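J.: Sequence first, predicted coordinates after that:
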Amino acid sequence: MPCCKQQNHFQSLMLLQWPLSYLAIFWILQPLFISLLFTRLWPLPALYFVWLFLDWKTPDQGGRRSAWVRSWNVWTYIRDYFPITILKTQDLPPENNYLMGVHPHGLLTFGAFCNFCTEATGFSKTFPGITPHLATLSWFFKIPIIREYLMAKGLCSVSQPSIDYLLSHGTGNLVGVVVGGVGEALQSVPNTTTLILQKRKGFVRTALQHGAHLVPTFTFGETEVYDQVLFHKDSKMYKFQSFFRRVFGFYFCVFYGQGFSQHTTGLLPYSRPIVTVVGEPLSLPKAEKPSQELVDKYHALYMDALHKLFDEHKTQHGFPETQKLLFL
């Protein structure tokens, strides 16, 4: 039992390093690195910033992934904390490109990160010949040093040029887009299955323009690992959250989970299973200028496929037979 507790505490520390590493880079490493400009080591940051200027387009051109970073052991501890797994329902032939819808967003998107930005759950063995990319907010790639850390894990900009590049250069590329976006984070509370998807059709249009296959996914457990305090739309706190979203691109959510000690409240997520089910790819024709009618048709087919995927697997992952998948 003591050994088990020590392992759980170590997994908790490894989990915390994921968000804290970004804070450490931003608030400690970056200032220290910039301060070198005022020392005899000034050529180091000077050369980096010159190279940064020359390398500015890389996040929109496939990024710069590192197999070494994606294979760090630290990711396996994060995987085992919940645990996180990936479930394949169909093969993804490497002669095609894929645009994957990631649902739901959750608060910190643990499932998508672990499954598609690391090798902790064995993505390369599960889908041989497929190179995964997870799209995130573009402005993250404007932050020195942090951009390198993000790209090393296979993250890319969610900008249109970035997705266009990946779907038009070679085959075997899979681009994951969290279709519901940050707005879905406010829907992230346990026992809810509400997705912002009804009017989100841009990803379908992009897939049609490149003839990429659409892949529905649903991550069971993503919304179960935190409790969230929800505010009324007329409250000052909700207005602050909306303001924060306009400025920074994501919502300031008030959430809580468990602490290091048993039966305590803290900022650690609950240790509950997270399973990403990857559905059957939906084949799309290539249409450089798809009509709205064509976009609507395949958007409806995608929603049907996602609904089917959820219904087929919900009872195996903690939801009752009566649970419905709702689209906003």
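T.: Ah, there it is.
J.: contacts, neighbours, all on C-alpha from now
T.: Fine.
J.: from the middle of its chain, how far away would stretch 52-59 be?
T.: Put simply, stretch 52-59 sits 22 Å off its chain's centre (CA atoms, centre = their mean, to the nearest Å).
J.: Pull out the buried positions in it.
T.: 52, 58-59 (16 or more other CA atoms under 10 Å).
J.: Pull the residues that contact that stretch.
T.: 64, 141, 144, 151, 156-157, 162 (CA atoms under 8 Å, 6 or more residues apart in numbering).
J.: and those, which two are the farthest apart?
T.: P144 and S162 (18.6 Å; CA to CA).
J.: let's bring in a second one:
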Amino acid sequence: MTPQADITSKTTPNLKTAASSPSKTSPAPSVQYKAANGKVITVAMAEQDDGNMGIFRECFAMVTMGIIMSWYYIVVILSLLCLVGICIFPAWRAVAATVFMLMWSAALLPLDYQGWDAFCNSFIFRLWRDYFHYEYVLEEMIDPNKRYLFAEMPHGIFPWGEVISISITKQLFPGSRVGSIGASVIFLLPGLRHFFAWIGCRPASPENIKKIFEDGQDCAVTVGGVAEMFLVGGDKERLYLKKHKGFVREAMKNGADLVPVFCFGNSKLFNVVGESSRVSMGLMKRLSRRIKASVLISYGRLFLPIPIRHPLLFVVGKPLPVVHKAEPTKEEIAATHALFCEKVEELYYKYRPEWETRPLSIE
């Protein structure tokens, strides 16, 4: 069953109540995605949306997400085993060499960053949305004749909320396409690079942001990046935003309005060893910057790399018009960035669900 968007004139239910429990008012299996204009946008989901997934569906969701979360380690371990087989076990040398070459040759295959609609509309995304009781709030419909840069936050250990939103935006924004930007390191790994290409994600660079807009798409950027992985946990929802102004510059240069996007619950999906210690987190952050890859020991459900089953509320705020010019000044960028931070704070406290009691800290 392919999800279909249907806008009806129902009155918007209470957001805090809806955030903690999926809607059960529709006769068909669905979750209601609310717009601020009083209408309800209903997008068909998986076979059940009442939180009772069934053991098989829940386990399948856990396994698939766990594979994605641990794929880096799978590739590293498999590569080491192949090298051991090549160097130490002559009887297995040919098999090990073949597996090693096939695996890493996949990292050289060209990618189509336009996204794979059949994959994004598939049952796997409906399954993941069910797992997280996923809800999507759209404050204002997007104008397909304009350009937008969706500035998404928080990153968390892994931006599951942002990844899953790809399957919804294709339904809510007919006539528009949204490309995204991800850490360049993930595009070095066979398998994982293909997954992100299938959802329309490109390596992070100003050139790729420009390419997305030139292809007639809007652009989504998780602005906190790897640095925000070190801000999870604690008694605050922490964003690494004050020093990140590049996305504002790119929006101004490419003639795109800025859209604040917040995914409540995204920073609650994993625990990090040492997350309560600023010293240990600071050391891991400096090491990560030096090797250009995150160095964190995180765990989720059952102490495995499986995200905790926690509600996700994905809120797309109203677009913020910005000055469009090829070479914006530092002062113009700083002024727009300051206004954007204010809009993020407003969005956070306006839609914060009952289960999110932490104050917001923009750092």
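T.: Yes, it's here. What you are looking at is a predicted structure, and each value in this text was computed from that prediction instead of being measured.
J.: By residue count, tell me the biggest helix in structure 2.
T.: Using DSSP state H, we find that the single longest helix of structure 2 is helix 55-88.
J.: Who are the packing partners of that one?
T.: helix 93-105, helix 123-131 (3 or more CA pairs under 8 Å, 6 or more residues apart in numbering; DSSP states H and E).
J.: superposed on structure 1, where does the next helix or strand after the longest one end up, distance-wise?
T.: Where DSSP states H and E defines the elements, the next helix or strand beyond helix 93-105 of structure 2 is helix 117-120. With the two structures superposed, helix 117-120 of structure 2 lies on average 1.8 Å from its match in structure 1, counting by mean CA distance after the TM-score superposition for structure 1.
J.: quick check: helix 117-120 of structure 2 aligns to which part of structure 1?
T.: Mapped onto structure 1 using TM-score structural alignment, helix 117-120 of structure 2 spans residues 67-70.
J.: which residue numbers in structure 2 go with stretch 196-210 of structure 1?
T.: Counting by TM-score structural alignment, stretch 196-210 of structure 1 corresponds to 240-254 in structure 2.
J.: cool, and stretch 301-310 of structure 1?
T.: So stretch 301-310 of structure 1 sits over residues 339-348 in structure 2, by TM-score structural alignment.
J.: Give me the distance from the matching stretch to the chain's centre.
T.: The mean C-alpha position of stretch 339-348 of structure 2 is separated from the chain mean by 19 Å, CA atoms, centre = their mean.
J.: distance from that stretch to structure 1 after superposition?
T.: Looks like 1.2 Å for stretch 339-348 of structure 2 (mean CA distance after the TM-score superposition for structure 1).
J.: Need the contact partners of that stretch.
T.: 241, 258, 260-262, 317, 320, 360, 362.
J.: quick one on the thing from earlier: tell me the buried residues within the contacts of stretch 52-59 of structure 1.
T.: Buried subset of those (neighbour count, 16+ other CA under 10 Å): 64, 141, 151, 156-157, 162.
J.: Could you tell me which of these belong to helices?
T.: Those of these lying in helices (DSSP H): 151, 162.
J.: What is the nearest of the buried ones among the contacts of stretch 52-59 of structure 1 to L37 of structure 1?
T.: F141 (22.1 Å).
J.: Once you drop chain neighbours, what's closest to the aligned residue in structure 2 for the closest one?
T.: For F141 of structure 1, the aligned position in structure 2 is F187, judged by TM-score structural alignment. Distances taken as CA to CA, 6 or more residues apart in numbering place R193 nearest to F187 of structure 2, at 4.3 Å, with adjacent residues excluded.
J.: Which secondary structure element is home to the one you found?
T.: Judged by DSSP H and E, R193 of structure 2 forms part of helix 192-198.
J.: mean shift between that helix and structure 1?
T.: Counting by mean CA distance after the TM-score superposition for structure 1, helix 192-198 of structure 2 comes out at 2.5 Å.
J.: how close does the residue nearest to the spatial centre of structure 2 sit to I168 of structure 2?
T.: Among the residues of structure 2, the one closest to the centroid is E162, at 2.4 Å (CA atoms, centre = their mean). For E162 of structure 2, the distance to I168 of structure 2 (CA to CA, to the nearest Å) stands at 10 Å.
J.: what's the answer for A204 of structure 2, then?
T.: Counting by CA to CA, the gap from A204 of structure 2 to I168 of structure 2 is 22 Å.
J.: what does S176 of structure 2 give?
T.: Taken as CA to CA, the span from S176 of structure 2 to I168 of structure 2 is 12 Å.
J.: ok, those two, which is more surrounded?
T.: With neighbours defined as other CA atoms under 10 Å, S176 of structure 2 and I168 compare such that I168 has more, 24 against 18.
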